[in-house]
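**Student:** predicted model and sequence follow; I will ask about them next.
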Amino acid sequence: MLPAVAVCVALAGCSTASSDAAPPAAPASSSAGSAGSAGPSGSTGSAGTASEPSSGSPRGERTGQAHPAGVSIPSIGVNSTVMRLGLQADGTVEVPPAEQGMTVGWYTGGAVPGEPGAAVLIGHNDTRFGRAVFHDLKKIREGADVVVRDTAGKNIHFTVTGTETVDKKAFPTDKVYGATEGSTLRLITCDGDFDAAGHPVDNLIVYADPR
């Protein structure tokens, strides 16, 4: 079972800041941050309050196992390679650098897409360089197809089951990162108005299940 990740998807840097994320071994309250403890941003925002030192291989992977290499969402024009996101030295989740705003990131501490558990893909809405890969994620609708291509060349199709906009200070950690009976996918970006520091105050979460 995957541990709950205390993250607050504060994809804060969706414009100029970068997001932080901190997945703890047990549920913990989260503060503002970046993508549910894992979030894309231009520089750095604030994130979960708990941290979990990482050792060895990411819990979501097995040696030699195929992992996500690309993701496409035809209905909103997304077609991106996938970069790996782990934990930073302070226990927060990495986010794609602003200069790679058109690239989606996969949090390796979660599940591998298509395997049991919650797989989490994080993308910027905007960065200081302009609109980013998940800029139009807010336009996605229930029933939309999300295709994850793995390093073995296999396409794994997911169907969007719903979306949710949440305040970064009340990120639903258990719902997004907690254990699941089967394979699920979450897409996360920043959303909403900006606070005084110029960080988006909300996160947009898209939920999808295997087709």
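**Tutor:** That came through fine.
**Student:** could you use CA atoms for every contact and neighbour count after this?
**Tutor:** Noted.
**Student:** any idea how far the residue nearest in space to the middle of the chain is from residue 196?
**Tutor:** The centroid of the chain falls nearest to residue 122 when counting by Cα atoms, centre = their mean (2.9 Å). Computed as Cα to Cα, to the nearest Å, the residue 122 to residue 196 distance reads 24 Å.
**Student:** which residues does the residue nearest to the centre of the chain contact?
**Tutor:** Contact analysis of residue 122 by Cα atoms under 8 Å, 6 or more residues apart in numbering lists 35, 38-40, 95, 104-107, 187-189.
**Student:** ditto for residue 69
**Tutor:** With contact taken as Cα under 8 Å, 6+ apart, residue 69 is in contact with 81-83, 148-151.
**Student:** how about it, secondary structure?
**Tutor:** Assigned with DSSP: H, G, I helix; E, B strand; the rest coil, residue 69 falls in the strand class.
**Student:** quick one: terminal-to-terminal distance for stretch 137-145?
**Tutor:** Terminal residues of stretch 137-145 are spaced 13 Å apart (Cα to Cα).
**Student:** what residues does it touch?
**Tutor:** Identification of contacts with stretch 137-145 by Cα under 8 Å, 6+ apart yields 73-76, 125, 157-163, 189, 204.
**Student:** adding another structure so you can compare the two:
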Amino acid sequence: MTTQQSPQPNPSSDLPEKAVPRSAGRGLIWAAGAFLLGSFLVYNSVDTSADAKPLSFSAGQQAHRPISDLALSRSAPKRLTIPEIAVDAPFTRLTLGPTGQLNAPPAADTNLVGWYQDGAAPGERGAAIVAGHVDTKTGPAVFLQLETLRPGSTVEITREDGIIATFKIDSVETFSKANFPNDRVYADTPDAQLRLITCGGSYDRKAKDYTANVVAFAHLVSSKHV
């Protein structure tokens, strides 16, 4: 097992930050570097870039959902589709900045989501991290309605290998950026899970940032070839 740095907090970024270890062939194990990634909260503002909020399972919900053996081999995502909130967006790859922060998706394109490429791929065992802006200085963005999703909502990700991975939302929660639960959001998982993150809460005009992050937690339920 090797260890890689995870995202760390960056006021110019839209995502939570922290350093995270990655297990060979399984994606990131966020447990060790969880608190760092949690700091990399996506910063969303009218003056900078959109913010992302972390959503995740509650301890109780995780405990009551059976662990699934369903998992796919590693393949990068190409497109995210969430019909319930009219999301149909291409992916860009997200990397870490020089100080360890997770760089946010470009704010110029409001219909774009980012995947942390050094973490688990969507459908692969582990928690795949996908972030998007709730808005930018030009207007509403791709994850504007993320917080309206409910348990049971479905998310589809088309991958480069021609497989469409379907995930079911387990929970959506809003967390203060000052007390972000990194271990709940970024910890490694035994099955294929997904985290959709954007900004939320109120907008602090002085800090030019949102006060919270919205995180949607989901797990893989099926897959099919295009």
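**Tutor:** Sure thing, it's come through. This structure is a prediction, so every number in the text was calculated from the model and none was measured.
**Student:** please state their TM-score.
**Tutor:** With the length set by TM-score structural alignment, normalised by the length of structure 1, the two chains reach a TM-score of 0.77; 185 aligned residues with a Cα RMSD of 2.8 Å.
**Student:** follow-up on the earlier one: out of the contacts of stretch 137-145 of structure 1, which one sits closest to residue 17 of structure 1?
**Tutor:** residue 125 (11.7 Å; Cα to Cα).
**Student:** counterpart of the closest one in structure 2?
**Tutor:** Aligned counterpart of residue 125 of structure 1 in structure 2: residue 134 (TM-score structural alignment).
**Student:** now swap in residue 98 of structure 1 and tell me
**Tutor:** Using TM-score structural alignment, the partner of residue 98 of structure 1 in structure 2 is residue 107.
**Student:** in strands, which of the contacts of residue 122 of structure 1 fall?
**Tutor:** Secondary structure from DSSP state E places 104-107, 187-189 of the contacts of residue 122 of structure 1 in strands.
**Student:** neighbours around residue 147 of structure 1, how many?
**Tutor:** For residue 147 of structure 1, the tally of surrounding residues (other Cα atoms under 10 Å) stands at 21.
**Student:** residue 205 of structure 1 is in contact with residue 185, isn't it?
**Tutor:** No: Residue 205 of structure 1 is beyond contact range of residue 185, at 10.2 Å (criterion: Cα atoms under 8 Å).
**Student:** quick check: residue 150 of structure 1 vs residue 113 of structure 1, distance?
**Tutor:** On the measure of Cα to Cα, residue 150 of structure 1 and residue 113 of structure 1 end up 8 Å apart.
**Student:** same deal with residue 71 of structure 1?
**Tutor:** Distance from residue 71 of structure 1 to residue 113 of structure 1, by Cα to Cα: 11 Å.
**Student:** the more surrounded of those two?
**Tutor:** Set residue 71 of structure 1 next to residue 113 and count neighbours by other Cα under 10 Å: residue 113 wins out with 28 against 23.
**Student:** alignment lookup: that one to structure 2.
**Tutor:** Using TM-score structural alignment as the criterion, residue 113 of structure 1 maps onto residue 122 of structure 2.
**Student:** ok, residue 156 of structure 1 next?
**Tutor:** By TM-score structural alignment, residue 156 of structure 1 lines up with residue 165 in structure 2.
**Student:** now residue 82 of structure 1
**Tutor:** In structure 2, residue 82 of structure 1 lands on residue 91 (TM-score structural alignment).
**Student:** now residue 136 of structure 1
**Tutor:** Checking TM-score structural alignment: residue 136 of structure 1 goes with residue 145.
**Student:** now for its match: which residues touch it?
**Tutor:** Residue 145 of structure 2 is in contact with 85, 134, counting by Cα under 8 Å, 6+ apart.
**Student:** list residues touching both of residue 71 and residue 113 of structure 1?
**Tutor:** Joint contacts of residue 71 of structure 1 and residue 113 (Cα under 8 Å, 6+ apart) are residue 148.
**Student:** what sits against the closest residue to residue 207 of structure 1 other than its chain neighbours?
**Tutor:** Leaving aside its sequence neighbours, residue 207 of structure 1 sits nearest to residue 186 (Cα to Cα, 6 or more residues apart in numbering; 4.9 Å). Going by Cα under 8 Å, 6+ apart, residue 186 of structure 1 touches 118-121, 176, 205-208.
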